[in-house]
Every structure is written in C-alpha cells, then in structure tokens.
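**Student:** sharing a sequence plus its predicted fold:
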Amino acid sequence: MSAIEYKLYENVFIETNLQSVDYDAVILILYPEDIQVPLPRHIQSFIDKIAKVDKHIHKTTTVWNCDYVSGERLVLSPTGKISPYHDARVVREAAYKGMVRAMDAGAKKPLLVVQNVVNFPDGQLVCILGALEALYIPLQTRERDNTKNISWIGLHSEEKLSEQFEKTVRNALALEKSRILARDIAGSDPERMTPVNIVNYVKSSFSGDSNIFIKVIDDSNTINEEYPLLAAVNRAASQIDRHKARVVEIEYRPSDPSRVTQTLLLVGKGVTYDTGGADLKISGKMAGMCRDKSGAAAVAGFLKACSLLKPPHLKVIGVLCLCRNSIGEDSYVPDELLVSKSGKTVRVTNTDAEGRFAMADSLFKMGELAVKELNPHLYTIATLTGHARLCYGNYTAALDNHSARSTNHSSALQFSGSRVGEGFEVSVIRPEDLTVNNGKGKGEDLIQVDMDAKARHHQLAGGFLIKVGGLEDKNVKYTHLDIAGGAGSPPSEPTAVPILTLCHVHKVLM
C-alpha cells in the first residue's frame, strides 16, 4: 500500500458533539492555566475535580473514565509549562503523546479536541498533524498487515461547523499524505527502497496527478556523461541493476502559468545506503544509513503537497539524486581526479563525503535552468554532515548563499518552522567556507572535503556545493538545508522535515 488514505467525511470527521456515540475516546490537550485556553463545556469541572485526586495530570498523559465525553474515556495530554522559548512543537508533542496513549488504552475511534490557542497561530494545524503522525505505520509493516490502521478519526474544534476549521483540516490531511510519502521512502530498508524501487514508488504515488510530470534518467551512459560525480559514487553499485543510480525529475505546473510568481528548484540527496565506500564506516557507524535518502524523500513529499494543494503561484521542479554508496572492486577511491558537469576538476579525498557528489551535477544543472525561470529559488536538502547534528542537535541547519541572504531567507524558514513545529537554526557561509574547498595541488579546482579542517564542516560543505554548482557569482537565491539532525534516526520514525516549513514559507497551504 503506497499511502495511508485519510479523507475528510470518509474516515476523518469534523465532530461538533463531544458525546457522540461514534467514538470510543476523547483526547484533550491540557495547556497551563496561565495561557487561559478555554475547555469544552462540562470538562472544566471534571478536570478541576480529578486534579485534586492527582496533580500529576499536568505532568504526564493520563486516561480517565468520564461520563461527559464520547466512549466515556478521556485522555489528558499536558503540554507542561510553556515558556517564551517554546514554539508550536509543544503542541505537536502533546497531540502525539495523547494519540499514542489513546491507542495504548485500546481506542479504535479517537476524537481529538483541537483548541484554538492564541499563542500559536497555526496551533490547530500542528495539533492535527501531531496526532496523525502518531498513527503512521511504516510502509513495510503496512505491506505485511494493513489491518492495524485506525480508520476512524474525529476532530472537534467547537460546537458548530466552521469553514476555517474545515480548511485547516484539509490542509493537515494533504500535508500528512505528503509526509507519509516522504517517511515511506526515507524509513524503508535499503532493499525495499533501492533506487529502482523509489522510482516505482514515486510513479505510483503521483499516478493520476494531472499537474505532475515525471522524468527518470536511468541510462548508464547518460548518467556517466551528465552526472559524472554521481556516477563516481555509483560505480561500485552500477553492476547491480536494482542499485544502479537514477535521477528523477518531478515537476509541478499549476493550471494557469500566467499566475506563477516564483519558481522553486529543489535537489535532494537520495543515497539509499551509505557504507562510506572505500572509506568504510566502522565500529557500528553504518547502522541507520538507510536514512541517507531523507533529502530526496522530502523533495518528493513537498512535490506531493503541491500536487494536492495546488498553489497557483508556484512552479516547482524537484530532483531526486538516487544512488547507493557501496564498497567493491569498482569503488571510487581517494586521490581520483574527477571532472564535474560544471567543468571543475575535483580531487576525491574521502568517499564518505558522497552526498555532495550525489547532488553536485544536478545542482549545477538546476542553477543553469534557474536563470531562465521567473523569480527562482534553489534548494539542496540532504542529511549531509554529522557536524550539523553536533552543532544543532535535532534541528535543521539553513545556509543561504549571498543572494538568498539578501532577503534573510533562512530567517524566514526559521520563523515558519517555529509556526509549524519544525526547528531550524540559521547558519552562515563565510568566505573561508568557500576557499577551504579550493584545490591544493596542480590540476585541482576543488577538493571533495578538506580532511585537515577542524571545524565548520557543515558550512564548508555548503561552500563546496556553491562552488561546484557554479553559484559563487551567479545572482540566484540558493539555500542549503542540512537535515542530518532533523530527519530522525532509528529507532524513531523519519520526521519528513522540512516539508511543513517549505509549505508554510512558500504559501502552499490553502
């Protein structure tokens, strides 16, 4: 099954009656009293009463027998104290925990109370998304047994129908479908999501979308000629058909081209498994490397959001750079001198820095295309460096080139991320992050990575992409997103970042 189907008025319902017989549990997020979020009728007195029995209800998720709600089962999920430093993630986490607790209690038809919280303007959207995220079942589990899905969900905002709330629900369902696609690609194992299997999954996921156009480049000669750095990474895997590199271009075109005001071009790292290559990952560092395709997964997910929500003002081109960094007798190795599509010679210094090679030639091609497009903005999205995780933990590092920095785009991403529950940190590419990539020997324009560098590894990776992509002097807005910290590591499920933020900042939502 390619995606879990949530459809409004089929298995997702806007419910105005908290005592409806159609549900077997009600989930309520408990906000701190100082925020003054009004509770539904009858429930306030019930909570005041049980708070005298157990003050812990404001600290941990609990389940209570309550005559005032559907199913006579009330799940209370507290946010805990909310300080000025908190953003919408506190809502997402409470909704997620509440849904998990409801399922653990045996609920099959949960009803979620979606309050309107002044502190969080997009809080209702984030609340629904947090609950839906808890319902995600990995693709390979669904394919074995698809009977475990909760297929009946209620959402209660108030005791009357609201056009605005219905729009919020429709946005949430479209975004979750997009995130499911991304999680399926990112989280499935290296054999379930080989390059060819990703291609088939993507084609299936977009079948019937009249505004989406897909082009797959899989011919070995074309890969070698047009994507030489990707081809180098691909060499050790190129004799195994299911692991051979593919480049997938997905384009969203709105129905009326005259309304387009911006073109987005996104390049995603899709390394289906990263052994490190000849610079082999050792001491258990290889486990979890099936998540190295999270960037490409996010690009596909964002295109899915566009196909569903149909923003009239955007044209979007996404590129999935799919390959496997294997080790074998044909592995690319340090000391090789390669010629990129941009014409720059690059000395290989560490085969475990394959992600920048996987994206480099597509980035150059998209940069060349960008100058012909209307108001272009170029992105790379990748689980690129462990350094980004060391610097920022589970947050995404956003790095602008000179042109994007003139509009403070990374700051806009950070703001949108705070609104929709995805964390971003603004990082800065400085002159030394560009020059550190310059070749050191004769015949080298660039080196893959400076192995003597002691710091700024995610910044210099951004600098490498700018240089190899021919973007150093080009007046094209470009932002590199290193999602190594934010994408999610096993055993946690993939987060599908930064789909929500991109949809928010580029006004994809209805």
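**Tutor:** Received it, and whenever you're ready, just let me know what you need. Numbers count the residues shown, from 1 in each chain.
**Student:** can we go C-alpha only for contacts and neighbour counts from here?
**Tutor:** Will do.
**Student:** flag every buried residue along stretch 39-56.
**Tutor:** For stretch 39-56, a neighbour-count test (16 or more other C-alpha atoms under 10 Å) marks 39, 43, 47 as buried.
**Student:** next: stretch 417-433.
**Tutor:** For stretch 417-433, by 16+ other C-alpha under 10 Å, it's 417-429, 433.
**Student:** would JSON lines of the residues you listed with secondary structure and distance to residue 90 be doable?
**Tutor:** Shown next, in JSON lines, are the buried residues of stretch 417-433 (DSSP: H, G, I helix; E, B strand; the rest coil; distance: C-alpha to C-alpha, whole Å):
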{"residue": "417", "secondary structure": "helix", "distance to residue 90": "13"}
{"residue": "418", "secondary structure": "helix", "distance to residue 90": "10"}
{"residue": "419", "secondary structure": "helix", "distance to residue 90": "11"}
{"residue": "420", "secondary structure": "helix", "distance to residue 90": "10"}
{"residue": "421", "secondary structure": "coil", "distance to residue 90": "8"}
{"residue": "422", "secondary structure": "coil", "distance to residue 90": "11"}
{"residue": "423", "secondary structure": "coil", "distance to residue 90": "12"}
{"residue": "424", "secondary structure": "strand", "distance to residue 90": "15"}
{"residue": "425", "secondary structure": "strand", "distance to residue 90": "18"}
{"residue": "426", "secondary structure": "strand", "distance to residue 90": "21"}
{"residue": "427", "secondary structure": "strand", "distance to residue 90": "24"}
{"residue": "428", "secondary structure": "strand", "distance to residue 90": "27"}
{"residue": "429", "secondary structure": "coil", "distance to residue 90": "30"}
{"residue": "433", "secondary structure": "helix", "distance to residue 90": "35"}
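**Student:** dump those residues to CSV, plus distance to residue 285.
**Tutor:** As requested, the buried residues of stretch 417-433 are exported to CSV (distance: C-alpha to C-alpha, whole Å):
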residue, distance to residue 285
417, 30
418, 31
419, 34
420, 32
421, 29
422, 26
423, 25
424, 25
425, 25
426, 28
427, 26
428, 28
429, 28
433, 26
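**Student:** from the buried residues of stretch 39-56, pick the one nearest residue 482.
**Tutor:** Using C-alpha to C-alpha, residue 39 comes nearest to residue 482 of these, at 40.0 Å.
**Student:** included below, for side-by-side comparison, is a second structure:
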Amino acid sequence: MTLALPSIVSASAGDLASGAQFDAVIAVYPSVSEELVSAFSSITAYTAIDKSFGSSLTLVADQKVAGGRLILAPTGSLTGDSDDVRKFQEITKAAMKRAISAGAVAPLFYFPANIVADNEDYSHFVEVSLLGALAACFDPIDVREHYEKIGKTYTVQKIGFHAAGVEFSAERLAFVNAIEVGRRVAKDLGSPNCERMTPIKFAEYVQEYFKSQSVVKTSVIEDINVIEKEYPLLHAVARCSLSVPRHFPRVVKLEYRSDEPSKVKENLYFVGKGVTYDTGGADIKAGGVMRGMSRDKCGAASVAGFMATVAELKPKHVNVTVFLGLVRNSVGSNAYVSDEIIYSRSGKRVLVGNTDAEGRMVMTDPLCQCKELVLADRKAGNNAPARLFTVATLTGHAIRAYGPYGICLDNGPARKANVSPRIQAGGHILGDPFEVSTLRREDYAYVAPGAASEDVVQANDKASTATARGHQYPMAFMSIASGLDSFGLDKEKKDQIAYTHVDIAGSAEELSGTGFSLPEVTGNPVPAFAATFLL
C-alpha cells in the first residue's frame, strides 16, 4: 500500500567510524565548533583556509567515517526570536537528499552534545530531524506506480542517529514512525492528480489501507440516494458530477475505540474536506486560479493520515471518529447554483451565495452527524469531553492572512477548553506551526438570514481573499447550518459541545513549487495533531 519506512536505529559514537554499519555520516549542528572539529579531524584543513567552511550543506571525503562520506548540515542560528525547530527538519531533509544522490543507502545522522542546551522549543529536535530525513526518501503513490513501471527501486534501507547526551526511548522512536506512517498516507491521498485520486479511488485506498488495521472500523457510503438524504449539502456539491460515474461521491467513516474505556479522556471527531477537484462549480474559477485544485482534498487526506497514526500508536486515552466527505465540484447543466436554498441535515435552510464555497457545504452535514453522535454518547452515559473538528484547505484568505501556517479557530466551549492553543503548542514542538485565529460576532452577522426564506447564508459572491474575515466567517456558517450553535456557552456546561475549525490551506502543501510545477504536499497537520492529542 503506502511505501514502507526505512528502519530507524539508534547508533553509538563508535558507529561514526569507517567500517561500521552505515555508509555516510551527516553531522547536524548550528555552527562549526571545537567539538565538531574534534569529532571530524578531516575538516581541520578546510576550516584553516575558509572561515565560512561548514556554513552551508557540504559533502567531503573522509576515510575515517562510515562510508567515507561526511555531509556537513548546518542549521544556522537556533537562538533568534524567530528561530524554531523547523530548521532541523529543513536541513535534514536537504542532507538526506544529498546523501541519496551521493549513493548512500544507510546514512547516520550525528548531533553533537548540547546542540540546543535546555531550550524547550527544541525538546523534540531529534524527532523533527528524523521526520525531515524520512520526507526526503518518500514519493506519493502516483510516482511509485510510475517507478514500478520503469523498474526504479527505492534504495534507502536504514537511517541511523546518534544524539550525544540525549536519551531517546523506544517510545519516542515509535512515535516518529507512527507520525511518518500518517504523513505518508496523507501524501498518498492528497498529492495525486484528480483522476488518479477520484472520490471512488480515494475511498478505495482508505478501505484497502485500514483493512489490515483491526483497531479501526471502516465504512463507506456509496448509495447516491443515501448520500442525498443524509448529507444534502454535500450532495448538492456533487450533483453535477453524477453524470460521470467515475466521479461519484463517497462518504467514509473511520472509528477507533480505546480498548480501555475507563482511561478515555477525550472523544475526538474529525471531518475532512475531500474535494478531489474544485472547478468552482457554476461560479467557476477563472483566470488560472483553478490550477492546483486537485489538492483541495488535503483536509480529508490529512485526517485519514492522522487516523493511520492513531492506528499505529493505539492510544488508551482517546476515541477517534473521522468522516471524509469526498466529492468533485464539477461545472455543467446540473451544477448547484447561487440563490438555491437547500435544507441541511440539521433542517436549516441554506441560501447558496457562491458555489466556489463548496468546502463548507461538504463538511457541514458530517459535522452535524458528529454532533448527533456526541449527544447519543452522552445519553448512553459516555461523558468524556467531546472535541469536534473540521479540517480543510478551505480559503485563500488563510494564506493571505498567515502565509504557510495552519490556522485554528474555537467556538466558545472549545476556547474554554484551550483547544486551539493546544494545537499551536503541539505543532510548535514538532515543526508544524499553527496560528490561532478568533471567531467573532461579525462572522455570525455576515451569514445571518436576510429574508424569511432562509436560515443562514453560505457565502457572499466574492473570493475569500477579497472578503473581510474570509477565513473566519465560514466557521460561523458551519456552526449554524450544522446546529452546533445551539450548544455554546449559553448552555449548561454539560450540554456544551466544543468545536474547532482548522484551515490548512497554507500548510497542507508548500507555498510554491519548482518552476511551473505544483508544490509538494507536506502531510501536515498530522504532526501537530499527534503532538496535541497522542503525545
């Protein structure tokens, strides 16, 4: 299914020497130090004639180290106000690529002692470094399928690491492996083009992957009539695609339950936007902005990836339920259009304002279903705190506001529970940074009904980038249209439901690609979610 991980092994200082089990040594450090020169005497001659030696990624021949290859991988400053652990991820990814191009199949990463002293911002720098290295030796499923056709194989067999003075337990290594498994699933689903990963093929991949994961229960709704009845807003988006059988929608449900219910501290519910291609619908994306819309499925891809991480770790303290709304927003004579009024699952009348605001339509009815499941659980006596999430590459405004970072917004109960700051803190230590945004009264005012024929307005007629609070007000819409607005702070605490919206438009893929190519899918926010809810 997804590409198997290289084995990751903890090494000793002795493994740095030639003749050991590795064929390259990659030294990661902020700047050239006496300790580095002492560890690798071969660089003495270079530092003597070049004061800048070691300040950029460099490969040198050194017969005293494993494989005769020494790669110097400087992070640069780690103590500045804006420095963070991503510096490790970036340099180890680049160094791993360099090692592969040099022919190495078993590189060893070396971190000198006291590389980050006692800085808590870097408490997981080894994990982040390994994730950077692993990212360099992975290609998504469409690339692997091509390589299989031409007979190309993956060469990296093993990755070693030695962090002087750092105790790195088997549990920490298992955590790295689990995150990378999740990122690989997310990349497999999020990266391929819209025909390789249609809603049907997306669902098939998920079914096939979790078939071997007995701790996760998988179900798929294929019946169009059932989808229309249970998820009417999602069905409206998919309506135009129904003339093309291979583009038919799917709704996937994944369930993980702790095998020790008494230890469960949180019930987590995730809804992922899986728009496998977004033409904008009748409000078509014109002027070249449709390009890249095969990546509009990365919300669903990332929560499926997070569930893969959950399946690896089998946590005792959480239950996790995931819904994936998988559709294609096509354009044609049967497309849903602005001015339509459509009843949501909760019975709210939705006035469509812009068919290119399809993501909130796709997620609202599954979000309503999550609300129903929470209420059913409470009625059955399961009173562990429930946390609901919508996860999507939802708005260009998110990128305009915050650039390459994920964004999270809380409703009142989620704010009281500190959910978004937790995600921000978790992402910070694992190199998957988040910004915390705020849901305001203006967001509800924007979507308030203006006529007796509607209960909520889906969107205005402008792009989110041209709309004030363009990444915030969609959450207000989803809250109202799903009925979650009836479970806010104005209710007794036992009746409140925490809901957090996560917009990953800026972080699900790199902001730019090479030349005219599409950017690389990152697999985020799998690391942030793992650090927040599983660590």
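**Tutor:** Structure's in. What do you need? Being a predicted model, the structure only gives us computed values, none of them experimental.
**Student:** need the TM-score between these chains.
**Tutor:** In this superposition the chains share a TM-score of 0.93, using TM-score structural alignment, normalised by the length of structure 1; 500 aligned residues with a C-alpha RMSD of 2.0 Å.
**Student:** the aligned partner of residue 247 of structure 2 in structure 1 - how many residues pack around it?
**Tutor:** Alignment note (TM-score structural alignment): residue 247 of structure 2 maps to residue 243 of structure 1. A count of nearby residues for residue 243 of structure 1, using other C-alpha atoms under 10 Å, gives 25.
**Student:** now do residue 243 of structure 1 against residue 163 of structure 1, distance only.
**Tutor:** 48 Å (C-alpha to C-alpha, to the nearest Å).
**Student:** do residue 188 of structure 1 as well
**Tutor:** 37 Å.
**Student:** equivalent analysis for residue 470 of structure 1, please.
**Tutor:** Using C-alpha to C-alpha, residue 470 of structure 1 is found at 47 Å from residue 163 of structure 1.
**Student:** those strands in the stretch 151-300 of structure 1, which residues are they?
**Tutor:** Assigned by DSSP state E, counting those that start in this stretch, the strands in the stretch 151-300 of structure 1 fall at 153-156, 212-217, 246-252, 262-274.
**Student:** packing partners for the longest helix anywhere in structure 1?
**Tutor:** As assigned by DSSP state H, the longest helix anywhere in structure 1 is helix 163-187. When contacts are defined as 3 or more C-alpha pairs under 8 Å, 6 or more residues apart in numbering; DSSP states H and E, helix 163-187 of structure 1 packs onto helix 123-134, helix 294-309, helix 499-505.
**Student:** relative to helix 123-134, how tilted is that helix?
**Tutor:** If you take axes from the mean of the first three to the mean of the last three C-alpha atoms, to 10 degrees, helix 163-187 of structure 1 sits at 40 degrees to helix 123-134.
**Student:** any buried residues in helix 163-187 of structure 1, and which?
**Tutor:** For helix 163-187 of structure 1, by 16+ other C-alpha under 10 Å, it's 165-166, 168-187.
**Student:** cool, and stretch 140-149 of structure 1?
**Tutor:** Result for stretch 140-149 of structure 1 [16+ other C-alpha under 10 Å]: buried residues 140, 142.
**Student:** what does stretch 299-319 of structure 1 give?
**Tutor:** For stretch 299-319 of structure 1, a neighbour-count test (16+ other C-alpha under 10 Å) marks 299-319 as buried.
**Student:** ends of stretch 5-23 of structure 2, what's the gap?
**Tutor:** 18 Å.
**Student:** in structure 2, what residue corresponds to residue 350 of structure 1?
**Tutor:** Alignment note (TM-score structural alignment): residue 350 of structure 1 maps to residue 354 of structure 2.
**Student:** contacts only, for residue 156 of structure 1.
**Tutor:** By C-alpha atoms under 8 Å, 6 or more residues apart in numbering, the contact set of residue 156 of structure 1 is 14, 15, 16, 17, 18, 111, 112, 113, 114.
**Student:** no wait, residue 499 of structure 1
**Tutor:** Per C-alpha under 8 Å, 6+ apart, neighbours of residue 499 of structure 1: 175, 178, 179, 298, 299, 301, 302.
**Student:** the strands in the stretch 401-535 of structure 2, which residues?
**Tutor:** Using DSSP E, counting those that start in this stretch, the strands of the stretch 401-535 of structure 2 run over residues 406-410, 434-436, 456-457, 498-503.
**Student:** just how off-centre is the shortest one within its chain?
**Tutor:** When distances are taken as C-alpha atoms, centre = their mean, to the nearest Å, strand 456-457 of structure 2 is centred 29 Å away from the chain's centroid.
**Student:** go on, the second one?
**Tutor:** The chain centroid and the centroid of strand 434-436 of structure 2 are separated by 14 Å under C-alpha atoms, centre = their mean.
**Student:** give me the contacts around that strand.
**Tutor:** Contacts for strand 434-436 of structure 2 (C-alpha under 8 Å, 6+ apart): 402, 405, 406, 407, 408, 409, 420, 421, 423, 424, 427, 428.
**Student:** the buried residues of stretch 39-56 of structure 1 in helices, which ones?
**Tutor:** Reading helices off the buried residues of stretch 39-56 of structure 1 with DSSP H, I get 43, 47.
**Student:** just tell me what residue 386 of structure 1 corresponds to in structure 2.
**Tutor:** Applying TM-score structural alignment, one finds that residue 386 of structure 1 aligns to residue 396 in structure 2.
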